[in-house]
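*Asks:* need a structure here:
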Amino acid sequence: MTIDINCDLGEGMASDADVMPYITSCNIACGGHAGNKKSMVATIKLAQKHQVKIGAHPSYPDRKNFGRKPMDLPAEELLATLLSQLRDFEEALSKTDATLHHIKPHGALYNLAAKDLDTASLLVALIKTYYPEAIVYAPYGSVMAKTAKENGLEVWHEVFADRNYNDDLSLVSRSDPNALLHRPEDAVTHLEKMVKEAKVQTVSGMTQQILADTVCVHGDNPGALALTKAIYKAMKN
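*Replies:* As a prediction, the model looks like this:
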C-alpha cells in the first residue's frame, strides 16, 4: 500500500529545501499566483537533487490574492494565461533537463475545476492538447477527475491530510473554524483512514468513500515541515 506525498513549492517560502526530503512529488508555482522563471529553475533543481517528481502548478494570474479567489476571466483569456505559465515552466524544464510528471491547478482554479464542467473542460483540453503524457492531480469524484479520465488522461486522486471534508467531499472552507486539523497526529490519523480504508470521516461525522493516490501538504503552511515529516514517517511504517 503506497501513497505519493506532494507539496506546493516555489512559492517564496523559506522551508522548500527542508520539506523536499520528505515528499515524493512537488507542484511548482508557474508565475501566476507566485514564482518566476528563476524560482522555477531553482525548485526543479532541488527536486532533482532529492529525486522528487516534478509537477506544474498553474493558477489564476492573481499574485495579490495568491490565486485563492476566483477570477471572472473570459475562457480565451484564462486559456492564454495558463498556456503562458506552462510554456515558462517548459522552458525551465528544458534548462534543467527535467521531465514533467504532472499538472495540478492551484487554489481557486483547482476548487472551481472540481465542480464546474466548463472550467474542468478548458483545463483538460489544454492538457490533452499540449501535455497528454502529464498526470492530472484532482480530487476523487470531482468533475475535473471525471473529465480528465473521459479524455484519456491519467488521474491521481488527491487528498488533504490537514483539511476537513464536507459530506460532498469538498473541502471545508478556510473561513470555517473547523477547516484545518492543526495537530500532525490528527492529520496522520485522518490520512491513514483514507489510505487504508478508502474512507473519510466528514466534518458532520458521516463516513464517505474516497480514493487517495497522492496527499497534499501546503508549502505555505507554517507547520508544513512538521506535518510532512509526520506523514512521511507514518506512510513509511
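*Asks:* For the rest of this, base every contact and every neighbour count on C-alpha atoms.
*Replies:* Noted.
*Asks:* three-state assignment of residue 76?
*Replies:* helix (DSSP: H, G, I helix; E, B strand; the rest coil).
*Asks:* got the contact list for the spatially most central residue of the chain?
*Replies:* Nearest residue to the geometric centre of the chain (C-alpha atoms, centre = their mean): residue 104, 5.0 Å. Residue 104 makes contact with 27, 55-58, 110, 136-138, according to C-alpha atoms under 8 Å, 6 or more residues apart in numbering.
*Asks:* can you give me the strands for this protein?
*Replies:* 4-9, 25-29, 53-57, 102-103, 135-139, 155-160, 199-201, 207-209, 214-217 (DSSP state E).
*Asks:* quick one: the first one to chain centroid distance?
*Replies:* Yep, that's strand 4-9 we're talking about. Here the centre of strand 4-9 is set off from its chain's centre by 7 Å, with C-alpha atoms, centre = their mean, to the nearest Å.
*Asks:* Kindly calculate the angle that that strand makes with strand 53-57.
*Replies:* Interaxial angle, strand 4-9 versus strand 53-57 (axes from the mean of the first three to the mean of the last three C-alpha atoms, to 10 degrees): 50 degrees.
*Asks:* May I see the contacts of residue 104 arranged in TSV, with neighbour count and distance to residue 229 as well?
*Replies:* TSV is the format used below for those (neighbours: other C-alpha atoms under 10 Å; distance: C-alpha to C-alpha, whole Å):
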residue	neighbour count	distance to residue 229
27	29	18
55	28	21
56	25	23
57	28	22
58	29	26
110	25	25
136	26	25
137	27	22
138	26	23
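*Asks:* Widest-spaced pair of the residues you listed?
*Replies:* 55 and 110 (14.3 Å; C-alpha to C-alpha).
*Asks:* Could you tell me how many residues sit around residue 37?
*Replies:* Around residue 37 there are 15 other residues, counting by other C-alpha atoms under 10 Å.
*Asks:* run this one through as well so I can compare:
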Amino acid sequence: MSARIDFNCDLGEGCGNDAAILPHVTSASIACGGHAGDDATMRATLRLCREHGVAAGAHPSFEDREHFGRRVLDVAPHDVARMVREQIQRLRAIARDEGVPLAHVKPHGALYNVAAEDPAIADAIAATLAELDPTLALYALSGSELARAGVERGLRVAHEVFAERGYDARGRLRPRGTPGAVIESLDDAIAQVRRLASRGEVAADDGRVVRLRADTLCLHGDRPDAAEFARAVRAALEADGIAVRPFGTAA
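*Replies:* I've put the predicted structure just below:
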C-alpha cells in the first residue's frame, strides 16, 4: 500500500474553478501561455498557491491556444525545447516576483502524450529542464519515455497517474474523443483513484490489470465539476489512510 501521494491539478487555464479546487490539492501545474494563460492568470494562480500552501509548477505545451494544446503538432525536438524553455522562464519570472518557488514541470495535453511515446521529444524536454533548473521535478506519465528521459538526465521524476482518464493495456491514456477516455462518473473515478493509490494498478480498456507507479495523481481542472471531484478525491485518499503531500516533501 502506498503511504503517500501527491495530488495535482492543471490550473490557470481560465476555467474559473481554481479558487475552489486549490484547497483540496497539494500541487498545481500552471498554464504558462502555450495553450492557455497570460501574465495576469499566472500571477493570480501563483497567489492562490501561496495562500493555500500548494506547490506550484509550470505546465508548458505546444503553442496552440486555438485547440487548447490538445492537437498533435509536427514540431522538431529543438523547437519543443525552445517552447518549453520560454514558457517555464515566463512563469518563473512572475513566480520570483511573487515570492513563490517553482517545484516542478509537467507538459500539457498533446505534448505530454507525444513525450510519453517519442524518445526524441522526451529527451528534448528532459534536457531542457536539466539545463534550466535541475532542482525542478519532472511530472511524467507513469512508465513513459518522458519518465525514462528524466531519470537519465538525473532529474527527480514523479510518475503520474490520472483520476478521471481511461487507460489502455500499455498503461497509456486512451485518446480523447474515444469511448472511455474520460471518466465522467465521480464514483468510478474514486474507485480508480483508490486502486491506483493503494495497489498501484488500474483496469485497462480490455479488462487487463496494468501495474503503474503512482507518485502523483492528476485531476484535470478544466472539467466543469473539477471542484467537486477534487474535494471527493482528497476525502477518499485520506479515508484510506493515504498521506496527501506535495511530491518530494518530507512525510
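*Asks:* returning to what we had before: any idea what the residue nearest to the centre of structure 1 aligns with in structure 2?
*Replies:* Aligned counterpart of residue 104 of structure 1 in structure 2: residue 106 (TM-score structural alignment).
*Asks:* got it, and residue 236 of structure 1?
*Replies:* In structure 2, the residue paired with residue 236 of structure 1 is residue 238, using TM-score structural alignment.
*Asks:* Looks like residue 45 of structure 2 contacts residue 30 (just checking).
*Replies:* Yes - counting by C-alpha atoms under 8 Å, residue 30 is a contact partner of residue 45 of structure 2 at 7.2 Å.
*Asks:* Of these two, which one has the most company?
*Replies:* A direct count of neighbours by other C-alpha under 10 Å for residue 45 of structure 2 and residue 30 places residue 30 higher, at 29 against 24.
*Asks:* isn't that one right next to residue 54, touching?
*Replies:* No - using C-alpha under 8 Å, residue 30 of structure 2 makes no contact with residue 54, being 11.6 Å away.
*Asks:* residue at max distance from the center of structure 1?
*Replies:* residue 205 (25.5 Å).
*Asks:* Report the separation between that one and residue 222 of structure 1.
*Replies:* Counting by C-alpha to C-alpha, to the nearest Å, the gap from residue 205 of structure 1 to residue 222 of structure 1 is 28 Å.
*Asks:* now swap in residue 121 of structure 1 and tell me
*Replies:* Taken as C-alpha to C-alpha, the span from residue 121 of structure 1 to residue 222 of structure 1 is 34 Å.
*Asks:* Which one of these two is surrounded by more residues?
*Replies:* In terms of neighbours (other C-alpha under 10 Å), residue 121 is the more surrounded of residue 121 of structure 1 and residue 222; the figures are 17 against 11.
*Asks:* Map the more buried one onto structure 2.
*Replies:* That one, residue 121 of structure 1, aligns with residue 123 by TM-score structural alignment.
*Asks:* returning to what we had before: between the contacts of residue 104 of structure 1, which is closest to residue 48 of structure 1?
*Replies:* Distance to residue 48 of structure 1, by C-alpha to C-alpha, is smallest for residue 55 among the contacts of residue 104 of structure 1, at 11.9 Å.
*Asks:* doesn't residue 106 make contact with that closest one?
*Replies:* No - the pair residue 55 of structure 1 and residue 106 fails to qualify as a contact (C-alpha under 8 Å) at a distance of 11.5 Å.
*Asks:* quick one: common contacting residues for those two?
*Replies:* With contacts taken as C-alpha under 8 Å, 6+ apart, residue 55 of structure 1 and residue 106 have no neighbour in common.
*Asks:* Identify the residue spatially nearest to residue 47 of structure 2, adjacent ones excluded.
*Replies:* Among residues not flanking residue 47 of structure 2 along the chain, residue 98 sits closest, at 7.2 Å (C-alpha to C-alpha, 6 or more residues apart in numbering).
*Asks:* residues in contact with that neighbour?
*Replies:* 43, 46-47.
*Asks:* thinking again about what came up before, which residues do residue 45 and residue 30 of structure 2 both contact?
*Replies:* Common contacts of residue 45 of structure 2 and residue 30 (C-alpha under 8 Å, 6+ apart): 11-12.
*Asks:* related to what we said a few turns ago, need the counterpart of the residue farthest from the centre of structure 1 in structure 2.
*Replies:* When structure 2 is aligned by TM-score structural alignment, residue 205 of structure 1 is paired with residue 207.
*Asks:* For its match, give its distance to residue 220 of structure 2.
*Replies:* Counting by C-alpha to C-alpha, the gap from residue 207 of structure 2 to residue 220 of structure 2 is 24 Å.
*Asks:* Count the residues that sit near the aligned partner of residue 70 of structure 2 in structure 1.
*Replies:* Alignment note (TM-score structural alignment): residue 70 of structure 2 maps to residue 68 of structure 1. The number of residues packed around residue 68 of structure 1, counting by other C-alpha under 10 Å, is 18.
*Asks:* does residue 68 of structure 1 really touch residue 108, like I thought?
*Replies:* Yes - with contacts counted by C-alpha under 8 Å, residue 68 of structure 1 reaches residue 108, the gap being 4.7 Å.
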